[in-house]
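> could you look at this predicted model? Sequence included:
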Amino acid sequence: MSDLTQSHNEVIEASWKRCRSFGLNPKSAPAIIRLNKGDWEDAQGKSRDLIVTTQEQVLPYYENILVNSNSLVLLADSSGNLLSRWGRPGFINQMESHLFEQGTSWLERFNGTNAVGTALQTGESVVVGRDEHYLIANRYMTASAAPIFNSERELVGVLNISSDAYLPTSHVNGMVKVMTQSVENQLIMATYRQHYYTLVFNNSEDNHTSQWAGLLVFNDAGEIVAANRRADLLVGHVLKGLNIEMVTGITTLKLSAHPENQTLSFLGISNYRLFGTLKRPLTNMIRAPQSPLSSVKIKSEPKPTKIASGERQLSDLDLGDMKMQKAIKRAASVANSDIPLVIQGETGAGKEVFAKAVHASSDRADKKFVAVNCAAIPTELVESELFGYVKGAFTGANNKGSMGYIRQADGGTLLLDEIGDMPLHVQARLLRVLQEKAVTPLGSTESYPVDFRVISATHQPLREAVFKKQFRDDLYYRINGLTLFLPSLSERSDINALVIHLLDGLTVGDSPPISNEVLRLFEQHPWPGNIRQLVNTLRVALALSGGSMIHLHHLPDDFFLDLETPSEKPEATPHEQIEMTPSLVVSWRESLPELYSATEGNITRIAELSGVSRNTIYKRLRELGIK
């Protein structure tokens, strides 16, 4: 059973437990609790923008699909009160008609487990199958719902699609998520479009303006004042409050001068190549006070920085660390073959940079390198994003269809980052593509031949996932021609050389000097965020130093927080407590195997008991040949 299924089951089980605590009986009818006239008018007024945005700007794009699928759309406010509904499928005649009147509550305490109430309770998208409804009276329909957040990330409502038809729940849930994000995007645009710059972006040129794109808003000082959740996910950071230059690697001045509706490409702090379109304010900008980060520019950029170009070869990554040298040497020996590679390393250790270097060092270097972050694509959309689809292939599909990432990589290299997060049914289709060297888009009967080098990346051991039945063993042996292990930053012996290398790549022209005291602290730092954290630290330091020598006071505050040692360790819960016998407190070579066995391989717990970092535990386990 996958983690996704376990998570879903846990959500339903927790909801049923709450229903029992409310005193509900599965055989009882839903309680009809409605707002009085005055409270309803207040609720309606408070949610007017939400209602109008959903009805006038989002639903028209999906109306035909919904009519044909015998579906009912419900919009509720943050208190679970029904604001509006669209569609009238036959199954609602089987239900109490007052349930669908405006102002009726759909909270779990009155209506049992249901998509609207449970989505409000969890703050996440929810699918509730027929028999998963707590009340038997509601078990003739399936429902998917997702919460809606405004530009300030406040939960303002829930959008729900219910149906009595046996529709694929993955597509319906995907459609709810896309519609919800469309509503959120419109709310953000309504708040900021008049006076602020907006950047719509995604991880492919083909979909960077789709409904599932990231959206951020920034002022003329470069400060990001709002962003949707998709944008945070694509970049890997909470974007609000950051400077646009840190995020894109492009100066605010240069970005604001970019032509509208012309695609731009950037790397920035995400370490993934992203594609976007800029829109300027509709009226004159409201100038915000300059923050320290936004007021100090690194340098104007006549050309992209060397890191942004991403054209480094394997030899450029050799800075003296023996573990990196081993990985580089092995990768170089098979660079011109089609042997599939698996790159394993902690999050932020530079797996995509390494994969790009393999591509740049191969005879496919003049072809396209396509990176797909499997963890960043909603589960319901992974299949269509990878394999593509034809017009009308499923609910919510783009009218023009989509080529898909695999066909985009034809002739070049395809990186499947965090491949361990790929759903099992998608793994089966990928295996077939790798075996047949052809891909069939969703909704099509035509296959297209493809030729690409596949590189997979993961932060988790795929062997363990195979053992747990979370990853197909046949696909594992297909993609695992050679596994390369990248060390975490705290394990590397070449940190000083790496810092100089990164500074050179982050600047145009000569890179600024860096003080010895900063370099010494860099060597002592645990770097839980690995190279990604180091790059971000250097970006901030460059901005604050203005291109002069980098000193301690130019480093961000959270850099120093990681250096602090906690005064006391958290108390272990009873089931985690392990008796520390004399045999467990001798040298680590003797104690570690016993600790590993006693904790069932819980690295975090072993680190707590040993008083060292998780990275150190991983390092020692590898030395002992345990992991």
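Perfect, I can see it now. Numbering: from 1, shown residues only.
> use CA for all of it now, contacts and neighbours both
Noted.
> all helices of the stretch 451-600 of the chain, in order?
462-467, 473-479, 495-506, 516-524, 530-545, 557-561, 588-598 (DSSP state H, counting those that start in this stretch).
> of those, which is nearest residue 360?
Closest to residue 360 of these, according to Cα to Cα: helix 495-506, at 16.6 Å.
> also this one, for the comparison:
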Amino acid sequence: MGQLLPAGGRELRVTEARRRFFEEGACPDGVLPTEVLRSWLRCRDAGVDYQANGRGDPEGRSGLADARERSELLLNNASGVMEHVFEQIRSSGSMVILADSQGMILHSLGDPDFVGRAQRVALQPGALWNEDMRGTNAIGTALVEAAPVEVIGAEHFLDRNGILTCSAAPVFGPEGGVAGVLDISGDSRSNQRHTLGLVRLAAQLLEKRLFEIQHAREILVAIHTRPECIGGLQEGLLAVAQDGQVVGANGIARALLKQLPVSLEGLDFSAVFRLSFGAFMDRCARDPHALQALDLRAGERIFSRLRAAGPLVGMSRAGARADAGESAARTQPGQPAKRCNRHSGEITLDCLATGDPRLQLALDRAARITGKDIPLLIQGESGVGKELFARAFHFSGPRSDGPFVALNCAAIPESLIESELFGYVGGAFTGARREGAIGKIQQAHGGTLFLDEIGDMPLGMQARLLRVLQERCVTPIGGQRQIPVDISLVCATHRMLRDAVKAGIFREDLYYRVNGLTVTVPPLRERSDIRSIVAKILEVELGDTPRAGQVRISEQVLDFVENYPWPGNVRQLQNVIRVAAALLDDDETEILPVHLPEELFGADPMDDAESGRQQAAVPAGGAEAAAAALASPSMPARSLDEIELEAIAAVMREVSGNVSAAARRLGISRNTLYRKIGRMH
């Protein structure tokens, strides 16, 4: 940045420089920062009118939704950073702004008194602030310069923007290109020297988050020439695959290793450093937190530390990697793996790994943000196990010894959700307990707050929740004192929150606050690991009973389970296995089709909806006829009723006409069996 003039006469000199530049064509050398002067010259050469009113935006709010969707990852991760920055400048007459790589403003937070003034110059979401549209300005000029920029008052190219002072820093994506811009804008009369430094730090923090999320499945290695910089925002980051290939590097790492003759990406670790990757990981395994000195091939020494081990299980002395079947465990070097305790609920993300690639991706990404102040949003259909995922996330991180507090926003009446969430003081309302009550947020202090079905939270509660998340304090109903809270936030929903925002039933600012990292739990019908799920459910159901380890599930039932659509997802499957295990006789050790609940195979024959029953290729019986029907899908077509009646007849023969025994075998009530038998005569 060029040398600035003393503050006393600076404004007058810039004003005079403007007059000479625009009226006489004189170049104001020594008056403006060099990057601002370069921008003035670009804008003049491009024919930008300095007296333009700034309107005529070709995109405007009509293109905002598309721009936000294109920059979803940037937007989701920037929201928390922006809130933190805004807390530092609150009540200073300023606003924090995020723009995309084209200069369109995506999101802003600001003091209400300044936001109104900013809107008069179109400094608002949906407006384009590149140099072609707005001339010299911090957002557009930072994009062109690919460097932090400060533009104060009359340094703006357009006359009408002289009321602003703006400091902006580009945000570089994981691949090295400019992904967007963070900006702090305020009144030109209240410029603060620290603002540019604050926005630069915020951009570095955001870049670090983006890099970590992009490389959630790789091993991250922090590097720097100075050991005191390891662990701070100044550290370089390398993403290394398990085979030792460098697959990513942040901007600082690129700068530190700029002497390499070729691009970092695609190089083997040992081509950069005088140490094999296996040997480096062996060192880390002995002391994962220790700094490791690494000698570059070019001769210089740098310092490093293993930042995150991704899905890596372990590394032998020779550098051989664990096989793919074990890679889901993600045990960090030097850390003992946490054991699954399904009965107490203390399960970890590792416990949920059963081989499905889509679920594994969600587990790996969630594992990377444990212990970080990044909200987790879990999406998925009802019954897929979103709360189980949230609980596993909690017990996988450093807060595992703290409370896990869950609240289902859809299951509590609107009149009660406020007191449930925020608590209340004694006598706060009619019917309140004399001693008051602690709300869920306060109960989760030091641990994790899980808000299930947050998309169903009433709008009024959304505003209060947003304030709690921003200020990290909660005020109980009827209370005056704010109570500090330290929580990790996990939310879940079966809705598409972005659509709910468009429909006006979910606050946009809260959406960006809870949507730090989004993971999707796939529905059961789309998963490739159903057999593993069934085995785990059966293991839990049998628990410590004498039959544990003795009961197996027949191949016919497993085939059926893999082909059934499971509208109720894992929750429905759990109920089916629970019922099947309960229906086993004392001398039975195999779950057969006869033990499955009859509702899986269609409606009750007495129902009017009989003709619309599901087309499941399994009868309600469990004798030889039922097994044959299951195993022979190519047999001549028969109605489900015919198959069902044949199975019932076979079971009745097996039990010598004992209706009670037959009903137990078939998994139905005696009355239902009597009705079905009546149709046989």
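Looks like it arrived, so ask away. Fair warning: this is a prediction, and the values are worked out from it, not measured in the lab.
> please state their TM-score.
Between these two chains, after superposing, the TM-score reads 0.41 (TM-score structural alignment, normalised by the length of structure 1); 266 aligned residues with a Cα RMSD of 2.3 Å.
> most tightly packed of the helices of the stretch 451-600 of structure 1?
Among those, helix 530-545 has the highest mean neighbour count (mean count of other Cα atoms under 10 Å), at a mean of 21.
> can you give me the buried ones in whatever helix or strand residue 208 of structure 2 lives in?
Following DSSP states H and E, one finds residue 208 of structure 2 within helix 195-214. Using 16 or more other Cα atoms under 10 Å as the test for burial, helix 195-214 of structure 2 gives 195-196, 198-200, 202-214.
> distance of residue 514 of structure 2 from residue 165 of structure 2?
According to Cα to Cα, to the nearest Å, residue 514 of structure 2 and residue 165 of structure 2 sit 31 Å apart.
> which other helices and strands does the helix holding residue 208 of structure 2 contact?
Judged by 3 or more Cα pairs under 8 Å, 6 or more residues apart in numbering; DSSP states H and E, helix 195-214 of structure 2 is in contact with helix 72-89, strand 164-172, strand 178-187, helix 357-368.
> would you format the ones you listed as TSV with mean neighbour count and distance to residue 474 of structure 2 included?
Below are these laid out as TSV (neighbours: other Cα atoms under 10 Å; distance: least, Cα to Cα, whole Å):
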stretch	mean neighbour count	distance to residue 474 of structure 2
helix 72-89	20	16
strand 164-172	29	33
strand 178-187	26	28
helix 357-368	21	27
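> between these, which one is closest to residue 459 of structure 2.
Residue 459 of structure 2 sits nearest to helix 72-89 of all those, at 19.4 Å, using Cα to Cα.
> orientation of the closest one relative to helix 195-214 in degrees?
150 degrees (axes from the mean of the first three to the mean of the last three Cα atoms, to 10 degrees).
> am I right that residue 143 of structure 1 falls within a strand?
Yes. Applying DSSP: H, G, I helix; E, B strand; the rest coil, one finds residue 143 of structure 1 inside a strand.
> my guess is it contacts residue 161. True?
Yes. At 5.6 Å, residue 143 of structure 1 and residue 161 qualify as touching, with contact defined as Cα atoms under 8 Å.
> and residue 9 of structure 1, how far from residue 126 of structure 1?
Remark: distance between residue 9 of structure 1 and residue 126 of structure 1 (Cα to Cα) = 11 Å.
> show me which of the two is the more surrounded one.
Counted by other Cα atoms under 10 Å, residue 9 of structure 1 and residue 126 do not tie: residue 126 has more neighbours, with 26 against 13.
> immediately after the helix or strand hosting residue 370 of structure 1, which helix or strand?
Per DSSP H and E, residue 370 of structure 1 falls inside strand 369-373. Downstream of strand 369-373 of structure 1, the first helix or strand assigned by DSSP H and E is helix 382-387.
> show me what that next one is packed against.
Helices and strands touching helix 382-387 of structure 1, by 3+ Cα pairs under 8 Å, 6+ apart, are helix 405-408.
> that'll do, ta.
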